[in-house]
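# sequence? don't have it. structure:
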């Protein structure tokens, strides 16, 4: 039964009357009005940088485009710097769309978002000839094909998302031309159509496989019908074999290229700390709900699907009524049934994707719109009064206009340049090339894109995963981290703030500035200068800059070390320290037959180096008891050398984390030799601090030598 439903999608020789000259003129006029309406909607607020409509997804595509252009990187290993290093991690599509956007931007000087809108709109309008020719395979006279195209042009989803910074319009265009080429190749067995099918199918599969996937079942059903027809003819295996060979030839390259891309990218994504959710299996079964019967029969999923119908297409009642009316009209029943089945089959294939992401309907709205168009054609052939037919035909168009102006037009009307004061501040006042750490916004690229900064976005649910946080922060070692950005409830997540403060050199006692429901912590080395600049800069609306916290004499246990004590106790430290701040007091213990200085965090030791010093040798370690018990062990200790300058500023000269439980090479005594170029009057502070928590952080300093 399902096969029969799909095969009628391409039924030919449908019995329809030839349109009269008056009807033809009216349909041409309707098409031209619909085209003008579509162009107006697509180009409305064309120069506004705000990416209205699933901005989180548009900004991801925009970020890819930005870094392709900035780095002149047109390879398949493109950067999507959203979920931390390695930046090459979210490889979901071959970036053909992004390459075209960059090429157009370079050729015309258009900003990326306008070039992207141009590419998306061009792809949509270039798909119309393919749809026009496909409608001809149904036996529709030319003027009546324009009626169906007019419905497509007026659809809210094809107005709103044909101007989006999304790959969907390009995948749709490739899919439409592939389906036309497939049908013509199967009917005519001509090589030019096979070549077109190969090129368009490969483009569709690599740009967005989820779009191509929902255009395959109708084609497969038509191919199966042709094969069944050949077998029924009983003329041997030659004809069925040729049909099968031609059918496979139209998709073998496309599916082979897609398989190769998946095999190439899945291991890269799987190896990343959090990008593994974008592997093909996880994405299709988890995010899209591939063949998920629970989702398919979920009342919540269907509630969302029906809402998306009303956003993207028209009222659910108009859609349902139009399909039922078409099924009641014998002349158009087949096409209405087949096209409607294609529409519903796609949602059955990926129920979650369509229920929660209305832009996914860009790929399949054409099927149900074409079905409604055939219902209208059927009405034109009835004996109903022409005035009544005209009124009924006008209903779907009126419903589409109402749906667009009630929903999408409102968002599209926002007079915004893109971004908001928080992203403006981050772009203007954090070092170019620096990295943001963001939590509470999942992996939405809005803040990284508008601030033009790379980001480690801590995905929702991972903020309490210490193993993940450790790995993600370790991957950022050596990067210039310029801010911790906390959204919503995570503003109160003290464990995350404490860990980030330890790793990034933040003051955990309070944010540097806030914007609405966002707190931003800036590293201590940048915070004072940032506050100074902001005090003299034009204000950023809604941003509150918090005064610095009183330093509370951070050194609560500061003690002076007299020369006599230094000479008697600190013989292994050259030069000898002159002051210390050890949370648990200065104390010595025996390790390996010698006395070492206990440095359980927090511990700080100050030394005035020789003016001609060029090398620091530091010996330190953790006691075996810190890591030998698997149920109660250290989670790491960081050892830091900080240079304190006479003007009160600081700079980090060295940092190393010892984690002897996870890394056996960190067990036992460690000796570091650090090259240095010191500044006049600079004092060195040798510190130990907890990597995450201070539990069993039994560290010690054995020796320090600073030499020319």
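Everything's here; your move. These figures come from a predicted structure and were not determined experimentally. Residues are numbered from 1 along each chain as shown.
# going forward, measure contacts between C-alpha atoms and count neighbours the same way
Will do.
# Could you look up the SS state of residue 86?
coil (DSSP: H, G, I helix; E, B strand; the rest coil).
# for it, what are its contacts?
272, 475 (C-alpha atoms under 8 Å, 6 or more residues apart in numbering).
# likewise residue 442?
Contact analysis of residue 442 by C-alpha under 8 Å, 6+ apart lists 457-460.
# again, but for residue 207
93-97, 167, 170-171.
# distance of the residue nearest to residue 433 when sequence neighbours are not counted from residue 432?
Spatial nearest neighbour of residue 433, excluding adjacent residues (C-alpha to C-alpha, 6 or more residues apart in numbering): residue 453 at 6.5 Å. Look at residue 453 and residue 432: by C-alpha to C-alpha, to the nearest Å, they are 7 Å apart.
# and if you look at residue 451?
10 Å.
# Pick out whichever of those two has more residues nearby.
Neighbours per residue, other C-alpha atoms under 10 Å: of residue 451 and residue 432, the larger number sits with residue 451, 23 against 15.
# The more buried one contacts residue 427, doesn't it?
Yes. Between residue 451 and residue 427 there is a contact at 4.3 Å, judged by C-alpha atoms under 8 Å.
# Let's see the distance spanning stretch 656-673 from one end to the other.
12 Å.
# quick revisit: report how many residues lie close to the residue nearest to residue 433.
If we define neighbours as other C-alpha under 10 Å, then residue 453 has 22 of them.
# Spit out the contact partners of it.
Residues in contact with residue 453 (C-alpha under 8 Å, 6+ apart) are 427, 432-436.
# now with 10 Å?
63, 81-82, 423, 426-427, 430-436, 447, 482 (C-alpha atoms under 10 Å, 6 or more residues apart in numbering).
# now what about stretch 182-196, what contacts it?
10, 134, 137, 174, 176-181, 197-202, 219-220, 222-223, 226, 242-247, 249-251.
# at 7 Å what do you get?
Residues outside stretch 182-196 that contact it (C-alpha atoms under 7 Å, 6 or more residues apart in numbering) are 178, 181, 197, 246-247, 250.
# likewise stretch 305-318?
Contacts of stretch 305-318 (C-alpha under 7 Å, 6+ apart): 155-157, 354-355, 358, 361, 365, 396, 399-400, 403, 407.
# From the opening residue of that stretch to its closing one, how far?
15 Å.
# can you give me how far it is from the chain middle?
26 Å (C-alpha atoms, centre = their mean, to the nearest Å).
# List the buried residues for that stretch?
By neighbour count on 16 or more other C-alpha atoms under 10 Å, the buried set for stretch 305-318 is 305-316, 318.
# A further structure is provided below for comparison with the first:
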């Protein structure tokens, strides 16, 4: 089972983390990224709300490990995070094995308990995510094992280990640590009771047993509460992060009594359990096994089920909303399942083939459940990172700050942009005084860009945009637009930005060119009589024509064309309802056939839609270099069928390309049809 689990855990190792609960994975990834970049500190960087650039959630043990391993090995952050999660999950298994031994299972039968844990869909999926779940599980399981062993064996070394694991578990994730407290009490009780009632131990040994049982728990809880209070204090220093304090999140974390007694609540849990933790067929098999095994096995299985249910009883809202919380408690019900399988394996009245079949059916049923519930994430094409984040990474200086509206505190863009941001939470966009308070802590001129995403939660009016762009000296129209937001930059940055991204594709992003008056070629372009180009090959006819070397009707390689050497522009008014553009253009053969380096070094062809504010939405861009790329020779077809409808003027532009060299840039249009 271990080999199968390792194979499943390591599939699609370099796949995107945008698979399931990416919101939570990205939060962890952001803090790990900035630890790797800027080093370690107690108030670790979570730079999405502004100074102090920190809003501590969990104690960052997992993130520290990921950042350290990634830095030492030189590996990517995401595959490293997967490796660390898998390592912590595997490190949990010896403790599970040991706990099964404490409950009386023979060494070989304990492997059935470990196998039941390994086969769970919950751990096969979340055991490889960029999350802290397996880290908290590992520390908590070892806390449970070492504490029980310390009390039973009266050993200071084990007690010291129990304290260490309790501190680590409580700091890493207190909601996971809390689920392990009742199992710890129940497993410790028989050993502590023997010294209290039967006087089987000396008074000194009994006092040590009490100490070993109580101190790890108290220190773990106290340390966890200290961290929560410390984090609250840091979050409270920024008005945008105050909603993340434990007081503000109390109802979301703890839930209500009505939830705990809600039929709908438990129906949802049953759906989560039967689809992601323990399948219906394996459950049916276990119920059958329970009727055939000794009562001692049934008691362990029943107790394990109760401990499993303690998670959703303690934190109903969290378990109702996030199925990854089952990483904390699934180990109990799975261990109980392993006990029932061990009982069946040793059932003397069953034939060996029946006992083997029970184990195979259980493990196979769990693997089939994984295939139905989670395996698809390793097989499907996952969403790509937002293209606008890559644009920000390319265009905003590393020390620059981006003001973000419309994303609440979703760290998707900040993580992939790798820039510090000030994210204005949803519903707080109008609170300019609060924004002033946050930005006053930044050095002047820190805001280098603004990203605004309009959706049902934010409708940014022109006045809203104008007020903020004026304040931060940004152009009031976006340099790039996408479904993930419009990006606004300072005017003096736009030419450099457009030059940097020229010829490159960013998923889902449309770039806007500055008004033509900002183009250094503008003063060199001459107006041409557009009526002279009322040719059949242009439909509709152009309403404005300009060119550095003129634009005229002619022949290119024997074909009627419009000769439009770089730089040139043809402007059209699209007919009503136009949705498609079909065009053909190229460079005449003689332009690149010359020897001795006198030929063209390439051109760029661009199609824009003119905006009311003067900016140009880029619809099409391609660089042609026929001298070095045979595919760029001859007529080149252009077809735009998805970018319409076209309601504003269209500009067909040819420029000298990346090298800004006009030598022999003899370009032509042989057809333009807008319909």
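Perfect, thanks for sending it. Bear in mind the structure is a predicted one, so any value in this text is a computation, not a measurement.
# before we move on, the earlier item: select from the contacts of stretch 182-196 of structure 1 the one having the most neighbours.
residue 178 (31 neighbours).
# Distance-wise, check it relative to residue 399 of structure 1.
In terms of C-alpha to C-alpha, residue 178 of structure 1 sits 30 Å off from residue 399 of structure 1.
# Then residue 28 of structure 1?
Distance from residue 28 of structure 1 to residue 399 of structure 1, by C-alpha to C-alpha: 21 Å.
# just residue 651 of structure 1 next, same as before
Counting by C-alpha to C-alpha, the separation of residue 651 of structure 1 from residue 399 of structure 1 is 64 Å.
# These two: which is more packed in?
Taking other C-alpha under 10 Å, residue 651 of structure 1 and residue 399 do not tie; residue 399 has more neighbours (21 against 12).
# Would you confirm that residue 507 of structure 1 contacts residue 501?
Yes. Using C-alpha atoms under 7 Å, residue 507 of structure 1 is in contact with residue 501, at 6.2 Å.
# so the closest residue to residue 650 of structure 2 other than its chain neighbours, which of the three states?
Residue nearest to residue 650 of structure 2 in three dimensions, not counting chain neighbours: residue 609, with 4.7 Å by C-alpha to C-alpha, 6+ apart. With three-state DSSP as the basis, residue 609 of structure 2 sits in strand.
# Residue 609 of structure 2 matches what in structure 1?
Matched to structure 1 by TM-score structural alignment, residue 609 of structure 2 sits unpaired.
# likewise residue 491 of structure 2?
By TM-score structural alignment, residue 491 of structure 2 lines up with residue 525 in structure 1.
# how many neighbours does that match have?
By the criterion of other C-alpha under 10 Å, residue 525 of structure 1 has 16 neighbours.
# list the contacts for it?
residue 650 are the contacts of residue 525 of structure 1 under C-alpha under 7 Å, 6+ apart.
# Quick check: which element contains it?
helix 524-536 (DSSP states H and E).
# Next, the mean deviation of that helix compared to structure 2.
Averaged over the aligned pairs, helix 524-536 of structure 1 sits 4.3 Å from structure 2 after superposition, using mean C-alpha distance after the TM-score superposition for structure 1.
# just how off-centre is that helix within its chain?
Worked out by C-alpha atoms, centre = their mean, helix 524-536 of structure 1 lies 31 Å from the chain centre.
# With stretch 21-28 of structure 1 instead?
Worked out by C-alpha atoms, centre = their mean, stretch 21-28 of structure 1 lies 46 Å from the chain centre.
# how about that stretch: buried residues?
24, 27-28.
# Provide the aligned range in structure 2 for whichever helix or strand comes after the helix holding residue 525 of structure 1.
Next helix or strand after helix 524-536 of structure 1 toward the C-terminus (DSSP H and E): strand 543-545. Using TM-score structural alignment, strand 543-545 of structure 1 corresponds to residues 509-511 of structure 2.
# chain center to the matching stretch, what's the gap?
Here stretch 509-511 of structure 2 is found 22 Å from its chain centre; the criterion is C-alpha atoms, centre = their mean.
# Ok, stretch 424-440 of structure 2 next?
Worked out by C-alpha atoms, centre = their mean, stretch 424-440 of structure 2 lies 25 Å from the chain centre.
# Please list the outside residues in contact with it.
For stretch 424-440 of structure 2, using C-alpha under 7 Å, 6+ apart, the contacting residues are 50-51, 238-240, 404-406, 408-409, 457.
# of the residues you listed, buried ones?
With burial judged by 16+ other C-alpha under 10 Å, the buried subset of the contacts of stretch 424-440 of structure 2 is 50-51, 238, 240, 404-406, 409.
# Show me which pair in those residues is furthest apart.
Farthest-apart pair in these is 51 and 406; separation 19.8 Å (C-alpha to C-alpha).
# so the residue of structure 1 positioned farthest from its centre is in which element?
No residue in structure 1 sits farther from the centre than residue 564, which is 61.8 Å out by C-alpha atoms, centre = their mean. Using DSSP H and E, residue 564 of structure 1 maps to helix 563-569.
# which residues in structure 2 does that helix match up with?
Following TM-score structural alignment, helix 563-569 of structure 1 has no partner segment in structure 2.
# which residues touch the alignment partner in structure 2 of residue 77 of structure 1?
In structure 2, the residue paired with residue 77 of structure 1 according to TM-score structural alignment is residue 43. Counting by C-alpha under 7 Å, 6+ apart, residue 43 of structure 2 makes contact with 54, 56.
# Going by residue numbers, what spans are strands in the stretch 501-650 of structure 1?
Under the criterion DSSP state E, counting those that start in this stretch, strands of the stretch 501-650 of structure 1 are mapped to 513-515, 518-521, 543-545, 558-560, 573-574, 579-582, 588-591, 594-598, 603-607, 615-622, 637-644, 650-658.
# Select the longest helix from structure 2.
Using DSSP state H, we find that the single longest helix of structure 2 is helix 203-235.
# Any idea how far it is from the middle of the chain?
Worked out by C-alpha atoms, centre = their mean, helix 203-235 of structure 2 lies 34 Å from the chain centre.
# Just the buried positions in stretch 439-448 of structure 2, please.
439, 447-448.
# OK, contacts around residue 253 of structure 2?
315, 317-318.
# do that again at 6 Å, thanks
315, 318 (C-alpha atoms under 6 Å, 6 or more residues apart in numbering).
# just checking, what residue in structure 1 corresponds to it?
By TM-score structural alignment, residue 253 of structure 2 lines up with residue 288.
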